[in-house]
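A.B. asks: My questions concern the predicted model and sequence given below.
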Amino acid sequence: MPGAELAGRITAAFQPIVMRCRRGWSVFAYEALARGPTGEPADAVLGALRRAADPHVVDMACRIAALRDAASLGLAALPTLVSINVLPNAALRPETCLAATVAAARRYGFPPERVLFEMTETEAVRDVALLAEIIAAQRAQGVRVALDDFGAGHSGLGLLVACRPDIVKLDRHLVRGADRDPVRARLARAVAQACRDLGIVVVAEGVETAGELDALHAAGIRHFQGYLLSRPGLGCLPDASAALRAAEATLRRARAAPRA
């Protein structure tokens, strides 16, 4: 399998994506984040690998490493999704496509309905129509698809219309300071409302402060990811229970505080 040898030079750290519903807070998914063999940052490791090998094969290697490490940590036994990043153009190639990753996921104990593919925004999509067909075929098998970094880079409204994702991840540049910047707050609310009308889940990523969490929750967002809730865990699945309790306490305080 392409990328299998490279996967030995990559490890995965896992960060929870949490959600709030009527029953309270829970972990929705764990996103796999590429790291080096001893936890080196993704930029340094992937930069070196992509200079030495086909970037799309490296991308496949990251997916294999993510599934391998997720299985070794027992994630397959949990009722959450495993979220894996994908370069859109890698999905267009037979040897590095989504179907090949789903087959690998099955071997590691993850059925398609437990897999979430995050389409990253680091490259322009070469063939949007073909990507839409590929995504539709995998969604028919139960796989879920997210547009990552929505509102930045190449991840925009055109790709949303063409690919009809299950999830949109609001870019951290729109999240940052949403409690202090009315423009960011209004944009977050507009995206949340539009996606709600379309049946798309919105995840606010990069949440770092209690104020941001409160503002984004007030904007109608119910899925969150960021250092406020949990840092990525290398060699472990972070225990998000304390962070979930803290998030609920934050919202309770915000609701009780007088509004200006």
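C.D. replies: Yep, it's here. Keep in mind the model is a prediction, meaning the values are calculated, not measured.
A.B. asks: switch to C-alpha atoms for all contacts and neighbour counts from now on
C.D. replies: Noted.
A.B. asks: Just give the number of residues close to residue 47.
C.D. replies: For residue 47, the number of neighbouring residues by other Cα atoms under 10 Å comes to 12.
A.B. asks: separation between it and residue 183?
C.D. replies: Here the distance between residue 47 and residue 183 works out to 34 Å (Cα to Cα, to the nearest Å).
A.B. asks: try residue 90
C.D. replies: Residue 90 sits 35 Å away from residue 183, taking Cα to Cα as the criterion.
A.B. asks: More neighbours: those two, which one.
C.D. replies: The neighbour comparison of residue 90 against residue 183 (other Cα under 10 Å) goes to residue 90, with 21 against 12.
A.B. asks: if you skip the residues just before and after it, what's nearest to that one?
C.D. replies: For residue 90, the nearest residue in space outside its immediate sequence neighbours is residue 56; the separation is 5.0 Å by Cα to Cα, 6 or more residues apart in numbering.
A.B. asks: State whether that neighbour and residue 87 are indeed in contact, as I suppose.
C.D. replies: Yes. Under the criterion of Cα atoms under 8 Å, residue 56 makes contact with residue 87 at 7.1 Å.
A.B. asks: The closest residue to residue 224 other than its chain neighbours: how many residues sit nearby?
C.D. replies: Excluding the flanking residues, the one nearest residue 224 by Cα to Cα, 6+ apart is residue 204, at 4.8 Å. Using other Cα under 10 Å, residue 204 has 29 neighbouring residues.
A.B. asks: same question, residue 192
C.D. replies: 24.
A.B. asks: quick one: it and residue 219 touch, right?
C.D. replies: Yes. Counting by Cα under 8 Å, residue 192 sits close enough to residue 219 to count as a contact (7.0 Å).
A.B. asks: where along the protein do the strands fall?
C.D. replies: Residue ranges of the strands in the chain, as given by DSSP state E, are 11-21, 24-35, 81-86, 115-119, 144-150, 167-170, 201-204, 223-224, 233-234.
A.B. asks: Out of those, flag the one nearest residue 97.
C.D. replies: Residue 97 lies closest to strand 81-86 among the strands of the chain, at 9.2 Å (Cα to Cα).
A.B. asks: burial measure for residue 94, as a count.
C.D. replies: If you count neighbours by other Cα under 10 Å, residue 94 ends up with 10.
A.B. asks: give me every residue that touches it.
C.D. replies: Applying Cα atoms under 8 Å, 6 or more residues apart in numbering, we find residue 94 in contact with residue 100.
A.B. asks: Comparison target, given below:
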Amino acid sequence: MNVDLTVSFQPIFLLGKRRRQVGAEYLVRGKGGFSNPLTLFNWAKSFGKLKQADINCCFTCAEAASRYNGMVFINIFSCTLAELLEHAKDIFIFVPPERLVFEISEQDALRNLDMIHRAVAAWKAMGVRFAIDDIASGYDRIAALVELEPAFIKLDGALTRNCHINQTRQIVIKHLVKMARELHVDIIAEMIETIDEYDALKKLGVKYGQGFLLCKPKQAE
């Protein structure tokens, strides 16, 4: 199963009067009918090759990010983390551990929470950090996820969209920010598309952000 892959990246910024790029999320897309990553990974899963495909995508992103000096965020399936440990030294050739951040989606992490604790601890012992992606709401779920002690929590676009005019979303974000500060976790807001959303998130105490307002995804060289 050979699929040609392309890599794009979307910068992540420190929100403030002088916003500054601090990292980038690297994203893999397949050519042809595999432009949607879910299509690509579902296809690989149908052949029993999900972990292999995930590892290949991780290496592809790491190699594409080798010249970048900021934090490098790479999406990974939780079921791949343990097997990927065997390739850690090879990945660090491209991205040193202190700059590498693995992103795990909220739902994926919850499904495999008991299984991944040891693998997460092993990666963190080498200096790699973790981000929990697609956080929307649900304190019981968030409480379980923070047992992984991530460095970052990424707010889903469902929360950030129109947050400047939605009081309920503002309340949820405000409490998430408060909780994150107490846990020494930084929050990254995704899908910031308007200056009003940007100003509201900044006012609510969100530290980092990404989205079309700040910078659209770019093709990696």
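C.D. replies: Yep, that arrived. What you see is a predicted model, and the numbers here were worked out from it, not measured in a lab.
A.B. asks: Any idea what the TM-score is?
C.D. replies: Put the two chains on top of each other and the TM-score (TM-score structural alignment, normalised by the length of the second structure) is 0.88; 219 aligned residues with a Cα RMSD of 2.5 Å.
A.B. asks: Reformat the strands of the first structure as TSV; add distance to residue 103 of the first structure.
C.D. replies: Written out in TSV, the entries for the strands of the first structure read as follows (distance: least, Cα to Cα, whole Å):
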stretch	distance to residue 103 of the first structure
strand 11-21	19
strand 24-35	18
strand 81-86	14
strand 115-119	11
strand 144-150	15
strand 167-170	22
strand 201-204	26
strand 223-224	28
strand 233-234	25
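A.B. asks: now the helices for the second structure?
C.D. replies: Secondary structure of the second structure (DSSP state H): helices located at 37-46, 50-64, 81-84, 88-94, 106-111, 113-125, 139-145, 157-160, 167-182, 195-203.
A.B. asks: separation between the residue most central in space within the second structure and residue 188 of the second structure?
C.D. replies: Within the second structure, the residue whose C-alpha comes closest to the C-alpha centroid is residue 103; the distance, by Cα atoms, centre = their mean, is 3.6 Å. When distances are taken as Cα to Cα, residue 103 of the second structure and residue 188 of the second structure turn out to be 12 Å apart.
A.B. asks: what do you get for residue 59 of the second structure?
C.D. replies: When Cα to Cα is applied, the distance between residue 59 of the second structure and residue 188 of the second structure equals 24 Å.
A.B. asks: Settle it for me: which of those two has more neighbours?
C.D. replies: More neighbours surround residue 188 than the other of residue 59 of the second structure and residue 188, with 23 against 19 (other Cα under 10 Å).
A.B. asks: aligned partner of that one in the first structure?
C.D. replies: Under the alignment (TM-score structural alignment), residue 188 of the second structure pairs with residue 203 in the first structure.
A.B. asks: you'd agree that match is up against residue 169?
C.D. replies: Yes. In terms of Cα under 8 Å, residue 203 of the first structure counts as a neighbour of residue 169; the distance is 4.6 Å.
A.B. asks: tell me the contacts of residue 216 of the second structure?
C.D. replies: With contacts taken as Cα under 8 Å, 6+ apart, residue 216 of the second structure has the following neighbours: 10, 11.
A.B. asks: What does it correspond to in the first structure?
C.D. replies: Under the pairing rule here (TM-score structural alignment), the equivalent of residue 216 of the second structure within the first structure is residue 231.
A.B. asks: Kindly report the same for residue 177 of the second structure.
C.D. replies: Under the alignment defined by TM-score structural alignment, residue 177 of the second structure is paired with residue 192 of the first structure.
A.B. asks: what do you get for residue 37 of the second structure?
C.D. replies: Aligned against the first structure by TM-score structural alignment, residue 37 of the second structure finds its counterpart in residue 42.
A.B. asks: can you tell me how far the nearest residue to its match once chain neighbours are set aside sits from residue 7 of the first structure?
C.D. replies: The shortest distance from residue 42 of the first structure to any non-neighbouring residue, by Cα to Cα, 6+ apart, is to residue 35 (4.8 Å). Distance of residue 35 of the first structure to residue 7 of the first structure, computed by Cα to Cα: 11 Å.
A.B. asks: which ones are touching residue 20 of the first structure?
C.D. replies: Applying Cα under 8 Å, 6+ apart, one finds that residue 20 of the first structure lies in contact with 26, 222, 223.
A.B. asks: same thing but at 10 Å, please
C.D. replies: Counting by Cα atoms under 10 Å, 6 or more residues apart in numbering, residue 20 of the first structure touches 26, 27, 28, 217, 221, 222, 223, 224, 244, 247, 248.
A.B. asks: Report how many residues lie close to residue 144 of the second structure.
C.D. replies: Going by other Cα under 10 Å, the residues that sit close to residue 144 of the second structure add up to 13.
A.B. asks: Quick check, it in contact with residue 113.
C.D. replies: Yes. At 8.2 Å, residue 144 of the second structure counts as touching residue 113 under the criterion of Cα atoms under 10 Å.
A.B. asks: and the gap between the equivalent of residue 106 of the first structure over in the second structure and residue 141 of the second structure?
C.D. replies: When the structures are aligned by TM-score structural alignment, the residue of the second structure matched to residue 106 of the first structure is residue 92. In this structure, residue 92 of the second structure lies at 32 Å from residue 141 of the second structure, with Cα to Cα as the measure.
A.B. asks: before we move on, the earlier item: give me the distance between the match of residue 177 of the second structure and residue 228 of the first structure.
C.D. replies: Plainly put, residue 192 of the first structure is 21 Å away from residue 228 of the first structure if you go by Cα to Cα.
A.B. asks: Check residue 100 of the first structure too.
C.D. replies: Following Cα to Cα, the distance that separates residue 100 of the first structure from residue 228 of the first structure is 35 Å.
A.B. asks: for residue 136 of the first structure, same thing?
C.D. replies: Taken as Cα to Cα, the span from residue 136 of the first structure to residue 228 of the first structure is 34 Å.
A.B. asks: How about residue 36 of the first structure?
C.D. replies: When residue 36 of the first structure is compared with residue 228 of the first structure (using Cα to Cα), they lie 24 Å apart.
A.B. asks: All set, thanks.
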